[in-house]
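Undergrad: Just a sequence and a predicted model for now, questions to come.
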Amino acid sequence: MQTVVDLIIVSGETAVDLALYLLLPVLVVLMALMRVLEDKGLLALIAKKISPLLAIFGLPGLGVFAMIQILFVNFAAPISTFKIMEQDGSITNRKIAATLAAVLVMSQANAAFPLAVVGVNIPIAMLTSVLGGLLAGYLAYKIHGEDEQTAALEATKNIKAEAEKKDLRLIPLLFKGGAEGLEIVKKSIPPLVLAIFLVNVLREVGAIDVLETLMAPALTRIGIPGAAVLPIATKYLAGGTAMLGILLDLMQEGAMTVAELNRVVGFTLNPFDPVGLALLISAGPRIKEVVRPAMVAAVIGVIFRGVLHLLIF
């Protein structure tokens, strides 16, 4: 019983540290900025210009903001864009599904840039991110589907929401956006604690060791060393941040070559894990509704991106 209690306490500490020292500052600032851009009409203008390019893949114009945020800020940054999309009734659920799928496939900056120090090819990682993300977005858009009645209902909600908007000055807008960021962080803490606790339990009962034993033979056949089993298993159980530390240690010890590292990150350098999912779906109920099609499409996108890395490296 004491072991369970200790796991709960450790999981809680990890989740709160992540929420307070990573999510809180990033989301408060980004939500404040996004609210100002939205109120001044800049978001709508940019989205309108970009929409024709992304429409082919089922992504809304705002989808480009989420893609840029994951590539250049960190895995939590797209939450601010999802929050805006969540409240915009003109953006249908299937487009939100496409955007979520794309983000789940792409490299998160908080892991990609530290790994660049030990040999990760950032330009290639970003190129495969965009290609894999667009493929996943297209597939999620097709898998989800949505009837015209639902789309019309969402558009009606948007018209009502616009009518209720008040003209706010810059400082109140910043405070409003910051407060929304704080609310997102508060809502993200419970799923974070539960996700991290589950991972810690699996690690405690030896599930990761079993995975290592099962995965090693298959991975070595495609050019990924047995040493990579631990970071891969850790990634899909404990998240990208935990994987980052292990990969850095392996590279410093000389257990992996640069080419092997670049093969591994094709499958793992993304927010598609329990922690990443828990954070992204905390943006709102509409995001939660589209998780299934987004995850199915993201699986295909991650495999596609991983194969590209195997071919390139």
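TA: Received it, and whenever you're ready, just let me know what you need.

Undergrad: From here on, just use CA atoms for contacts and neighbour counts.
TA: Will do.

Undergrad: tell me the SS of the residue most central in space within the chain?
TA: With distances taken as Cα atoms, centre = their mean, the residue of the chain nearest its centroid is Pro271 (4.0 Å). Secondary structure for Pro271, judged by DSSP: H, G, I helix; E, B strand; the rest coil, is coil.

Undergrad: tell me the contacts of the residue lying closest to it once chain neighbours are set aside?
TA: With Cα to Cα, 6 or more residues apart in numbering as the criterion, Pro271 has its nearest non-adjacent residue at 5.3 Å, and that residue is Leu104. Residues counted as contacts of Leu104 (Cα atoms under 8 Å, 6 or more residues apart in numbering) are Gly133, Asn270, Pro271, Phe272, Met295, Ala298.

Undergrad: Closest one of the residues you listed to Lys83?
TA: Of all those, Lys83 sits closest to Pro271, with 17.5 Å by Cα to Cα.

Undergrad: How much space separates Ala140 from Ala233?
TA: As judged by Cα to Cα, to the nearest Å, Ala140 and Ala233 stand 25 Å apart.

Undergrad: ok, structure two:
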Amino acid sequence: MNIIEIIMSAGRSSVDIALYTLIPVMVVMMVMMKYLESVGVLAKIVNVAAPLLKPFGLTGLSLFALIQLNFVSFAAPVATLAMMEKKGVSDRHLAATLAMLFAMGQANALYPLAPLGLHWLTAVLLSIVGGLAAGAATWYLFARKLAIKEVISAEDAAVHSPQKEGLLSIINGAGGESIRLALGAVPMLILSLTVVGILKSAGAISLLEQMLSPVMHALNIPTVLIMPALVKCLAGGTAYLGVTTELLKGGHMSVETLNASAGWLLQTFDLPGVGIMLGAGFRVARVARFAILGGLIGIALRGILHAVIY
């Protein structure tokens, strides 16, 4: 096992993800968010959506994160999380929003799998159901002791009102912030991909497959899901997409199995996903332990609903 080679490979893959996936998506989304804020549209949408999402422990900005994750990419909501932290959204609301994101499906996996047989509309609807359940569970149970008062410093108070800025200034400011956030996720990506490489090289993944096969048979769960599940947890949604696509095209996985397992496997709660989300800010990372519990509730609900329907 050549550990140096594994680390170098993980580094190249992580930089590739940061440069060609995170930065482009985050720059566009952050510029859009900043522009909508500067013209006052963001404040209006937040005010309208806030009462509808309040029972789930979410804010109006949480709606943006929900739309971005389900219809853009797993990286898109990071810009919204960063804005929520900067705007002084309370720790309890941040935890509920983060839990919602952990529990929902990511568009960059949902869309490519649709032509291969994934029932996209059902998957998105159940993704939203699971996200709302995760937010509510975190708000009412796991994060109920966190502060609900907004944390607004003197310098950040101005963010709450529309700021008239030139388009070039918005692009430069949002672009710089997006690049900082994307590069901040690289260390976690490198570590997670290095762990995957070491486990593969040591034969641990093959051993896990052998150990889990009897349990999977006893629970009447297709053993073909072992590899996609392990890859998903350790390497993220993009790696899961690659493995699952090959299994579907090779006839090793059925469309029914894909749809039945989508609730469990199509979500952002994996090592790279968690690392990228926590890179949004210090307070986001601080409330993660509460959000993880709520996210697991939402994932479990989605998994059960998918299994029952399919």
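TA: Cool, got the structure. Every value quoted in this text rests on a predicted model; they were computed, and no experiment measured them.

Undergrad: what's the TM between chain one and chain two?
TA: The TM-score (TM-score structural alignment, normalised by the length of the second structure) is 0.94; 307 aligned residues with a Cα RMSD of 1.8 Å.

Undergrad: picking that back up, can you tell me what the residue nearest to Pro271 of the first structure aligns to in the second structure?
TA: In the second structure, Leu104 of the first structure lines up with Phe102, judged by TM-score structural alignment.

Undergrad: Tell me the helix or strand right after the host helix or strand of its match.
TA: Per DSSP states H and E, Phe102 of the second structure falls inside helix 91-103. Using DSSP H and E, the next helix or strand after helix 91-103 of the second structure towards the C-terminus is helix 107-113.

Undergrad: so what does that following helix touch, helix or strand wise?
TA: With contacts taken as 3 or more Cα pairs under 8 Å, 6 or more residues apart in numbering; DSSP states H and E, helix 107-113 of the second structure sits against helix 60-71, helix 120-137, helix 237-249.

Undergrad: Next, the buried residues of the longest one.
TA: This means helix 120-137 of the second structure. Applying a neighbour-count criterion of 16 or more other Cα atoms under 10 Å, one finds 120, 123-124, 126-137 buried in helix 120-137 of the second structure.

Undergrad: ok so, going back, contacting residues around the residue nearest to the centre of the first structure?
TA: Per Cα under 8 Å, 6+ apart, neighbours of Pro271 of the first structure: Phe75, Val103, Leu104, Val105, Met106, Ser107, Gln108, Gly239, Gly240, Leu277.

Undergrad: SS state for the counterpart of Ala218 of the first structure in the second structure?
TA: By TM-score structural alignment, Ala218 of the first structure lines up with Val215 in the second structure. At Val215 of the second structure, secondary structure determined by three-state DSSP is helix.

Undergrad: circling back to that earlier point, who's more crowded, Ala140 and Ala233 of the first structure?
TA: Counted by other Cα atoms under 10 Å, Ala140 of the first structure and Ala233 do not tie: Ala140 has more neighbours, with 32 against 20.

Undergrad: with the contacts of Pro271 of the first structure in mind, which one is nearest to Val258 of the first structure?
TA: Minimum distance to Val258 of the first structure across the contacts of Pro271 of the first structure is 17.4 Å, recorded for Ser107 (Cα to Cα).

Undergrad: dump the residue contacts of the closest one.
TA: Listed by Cα under 8 Å, 6+ apart, the contact partners of Ser107 of the first structure are Ile70, Leu71, Ala125, Met126, Ser129, Leu269, Asn270, Pro271.

Undergrad: Map the third one across to the second structure for me.
TA: When you say that, I think you mean Ala125 of the first structure. Matched across to the second structure, Ala125 of the first structure falls on Ala123, judged by TM-score structural alignment.

Undergrad: quick one: contacts for the residue lying closest to Ala65 of the second structure once chain neighbours are set aside?
TA: In space, Ala65 of the second structure comes closest to Pro77 once its chain neighbours are excluded; the distance is 4.7 Å by Cα to Cα, 6+ apart. Pro77 of the second structure is in contact with Phe64, Ala65, Leu66, Gln68, Leu69, counting by Cα under 8 Å, 6+ apart.

Undergrad: Identify the farthest-apart pair in those residues.
TA: Across these (Cα to Cα), the longest gap, 8.6 Å, separates Phe64 and Leu69.

Undergrad: okay, these two: which has more neighbours?
TA: Remark: of Phe64 of the second structure and Leu69, Leu69 carries more neighbours, 24 against 20, as counted by other Cα under 10 Å.

Undergrad: Return the distance of the closest residue to that one other than its chain neighbours relative to Gly303 of the second structure.
TA: Using Cα to Cα, 6+ apart and skipping the chain neighbours, the partner closest in space to Leu69 of the second structure is Gln106 (5.3 Å). Computed as Cα to Cα, the Gln106 of the second structure to Gly303 of the second structure distance reads 15 Å.

Undergrad: Between those two, tell me which one has more neighbours.
TA: Gln106 (27 against 21).

Undergrad: what about the longest helix in the second structure?
TA: Looking across the second structure with DSSP state H, the single longest helix is helix 288-309.

Undergrad: average gap between that one and the first structure?
TA: With the two structures superposed, helix 288-309 of the second structure lies on average 0.8 Å from its match in the first structure, counting by mean Cα distance after the TM-score superposition for the first structure.

Undergrad: outside of that helix, which residues touch it?
TA: 95-104, 126-127, 129-138, 142-143, 259-264, 267, 269, 278.

Undergrad: rerun at 7 Å
TA: 95-96, 98-100, 102-103, 126-127, 130-131, 133-135, 137-138, 142-143, 259-264 (Cα atoms under 7 Å, 6 or more residues apart in numbering).

Undergrad: so Asn74 of the first structure makes contact with Pro114?
TA: No - applying Cα atoms under 7 Å, one finds Asn74 of the first structure not in contact with Pro114, separated by 11.7 Å.

Undergrad: So if I had to pick from those two, which one is more boxed in?
TA: Neighbours were counted for Asn74 of the first structure and for Pro114 using other Cα under 10 Å; Asn74 has more, 20 against 14.

Undergrad: The more buried one maps to what in the second structure?
TA: Counting by TM-score structural alignment, Asn74 of the first structure lines up with Ser73 in the second structure.

Undergrad: show me the residues around its match that make contact.
TA: Counting by Cα under 7 Å, 6+ apart, Ser73 of the second structure makes contact with Gln106, Ala107, Asn108.
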